[in-house]
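[1] The sequence and its predicted three-dimensional model are supplied below.
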Amino acid sequence: MYLTIKDFSNKTGLPPSKLRFYDKKGLLEPSVRLDNGYRAYSVEQIHLAKMIDSLRQADIPIQDIKLYCTVNEQEKKRILQTWKVDLDRRMEVLLAAQKYIGGINVENPQTLLLSKWEKEKHLVWQRFEVERKPHPFHAYFRSAKDHLEKHGIECSNQVYIKTDTITDEKIIGEIGFEAIKTIQKMNDESFRFEVVPPTLFAVLQECKADDAFLCFSYIQVVIRYGFQPAGTKLERYSNLSAETFDYLIPLVT
């Protein structure tokens, strides 16, 4: 039994315009051509049509659906798992956005922003133990960058700080730069290489290193928005001589 596009539309609940769109994209082509020259669908395609439309409603890209419809059962399971991971990540981003919108207070100046690294970043870190004081790592920015350039590692001028340990007298942490070009494997233990995946950050802007209330302010802002950090917080300086920094709080990777 074969169905015209009108009958198939009635059976599936999908408008003819959508069926024609799926046909044009190669997702759901009518299975036969009738004697009168019109193309028709088979009854067996009803479930496929509904499944394709359901996947589109789940915001699955057309090319991904086309691939899913052509592979074997094992590969289908792998693709489904990939979709699930991606949807879970997108859900986390939406929840973070919801918290952000809910935390905005129009009566107060905005203190927190959202920023997303759309692509992975390749960071090169160097470890330092410094005296505990305001701007403890600032004096080492230039030497850290020079050390990279000496080894032929081209990097940006933005500086990242990651603090590991704080004692009464010392601070142990890392100074990092984003590599501009792909880095070949090196045996130099003075460098640590890290690939950071696309990440959504909450950002406190224009922070001052000598602000004694910075940590308290950060905690209050995080509580206000209901965020939970999803990794290590970063300080980002715009250049080697910058006196202020952005505080990056990872929310979703």
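    Here it is on my side, so go on.

[2] From now on I want contacts and neighbour counts done on CA atoms only, so please keep to that.
    Will do.

[3] Could I get the full set of strands for the stretch 51-200 of the chain?
    113-117, 121-131, 159-166, 170-178, 192-196, 199-208 (DSSP state E, counting those that start in this stretch).

[4] and the angle from the second one to strand 170-178?
    In other words, strand 121-131. Put simply, strand 121-131 runs at 160 degrees to strand 170-178, going by axes from the mean of the first three to the mean of the last three CA atoms, to 10 degrees.

[5] also this one, for the comparison:
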Amino acid sequence: MELTIQQVAAKTGLSAHTLRYYEKVGLMEPICRAANGHRSYQSHDLEWINLLMHLRTTGMPIADMQRFAEMMRQGDRGIGQRRQLLEEHEQKLLVQVKELQDTLSVLRDKITYYRAWEDQQPHLDD
């Protein structure tokens, strides 16, 4: 499977500019070029982009994503470091999830309170 940068942008929702940026800053290996000189993305490139998108969605800083990409280039030698980086990120996410759950609980309590208050109010006939 070979895809152009526009096809990858359409599939991923990332802009062509972002895809070029990811390559430029070392988040991606240089993309193979077709005979016409245009980028030619392979299925493994899409898998990697998918992982980058997930890391970005979780708020991982670009610098950490770059470190992770560099560790990937080390092959099996970098597995322990990659695991450690992801575990550290996981711990940050767990804290964020707990904070969101606590906030959601407070919001739900307020919603319940306001519904109960509204239910006790006399309804005016229009």
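    Nice, I can see it. Because the structure is a prediction, the values reported are computed rather than measured.

[6] circling back to that earlier point, any idea which of the strands of the stretch 51-200 of structure 1 is most buried?
    Of all those, strand 170-178 carries the top mean neighbour count, a mean of 21, counting by mean count of other CA atoms under 10 Å.

[7] packing partners for that strand?
    Judged by 3 or more CA pairs under 8 Å, 6 or more residues apart in numbering; DSSP states H and E, strand 170-178 of structure 1 is in contact with strand 121-131, helix 141-150, strand 159-166.

[8] what would the strands of the stretch 51-200 of structure 1 look like in JSON lines with distance to residue 225 of structure 1?
    Listed next are those as JSON lines, based on distance: least, CA to CA, whole Å:
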{"stretch": "strand 113-117", "distance to residue 225 of structure 1": "11"}
{"stretch": "strand 121-131", "distance to residue 225 of structure 1": "27"}
{"stretch": "strand 159-166", "distance to residue 225 of structure 1": "23"}
{"stretch": "strand 170-178", "distance to residue 225 of structure 1": "28"}
{"stretch": "strand 192-196", "distance to residue 225 of structure 1": "24"}
{"stretch": "strand 199-208", "distance to residue 225 of structure 1": "10"}
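
[9] ok so, going back, tell me which of the helices and strands packed on strand 170-178 of structure 1 approaches residue 95 of structure 1 most closely.
    With CA to CA as the criterion, residue 95 of structure 1 lies closest to strand 121-131 of those, at 23.8 Å.

[10] okay, that closest one sits on what stretch of structure 2?
    Counting by TM-score structural alignment, strand 121-131 of structure 1 pairs with no residue of structure 2.

[11] same for that strand, what does it pack against?
    For strand 121-131 of structure 1, the packing partners by 3+ CA pairs under 8 Å, 6+ apart are strand 170-178, strand 192-196.

[12] Generate CSV for these, with distance to residue 51 of structure 1 as supplementary columns.
    What follows is these, written out as CSV (distance: least, CA to CA, whole Å):
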stretch, distance to residue 51 of structure 1
strand 170-178, 44
strand 192-196, 36
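
[13] Which single helix of structure 2 contains the most residues?
    helix 79-120 (DSSP state H).

[14] and the aligned partner of residue 90 of structure 1 in structure 2, how many residues sit next to it?
    Counting by TM-score structural alignment, residue 90 of structure 1 lines up with residue 96 in structure 2. Neighbour count for residue 96 of structure 2, taken as other CA atoms under 10 Å: 13.

[15] who touches residue 96 of structure 2 in this structure?
    With contact set as CA atoms under 8 Å, 6 or more residues apart in numbering, residue 96 of structure 2 has no partners.

[16] Name the helix or strand for residue 27 of structure 1, please.
    Residue 27 of structure 1 belongs to no helix or strand when assigned by DSSP states H and E.

[17] Near it, how many residues? Count them for me, please.
    20.

[18] residues touching it, list them.
    Shown in contact with residue 27 of structure 1 (CA under 8 Å, 6+ apart): 52, 62, 65, 66.

[19] picking up where we left off before, which one of the helices and strands packed on strand 121-131 of structure 1 lies nearest to residue 94 of structure 1?
    strand 192-196 (20.5 Å).

[20] Residues contacting that closest one, please?
    With CA under 8 Å, 6+ apart as the test, strand 192-196 of structure 1 has contacts from 120, 121, 122, 123, 124, 125, 126.
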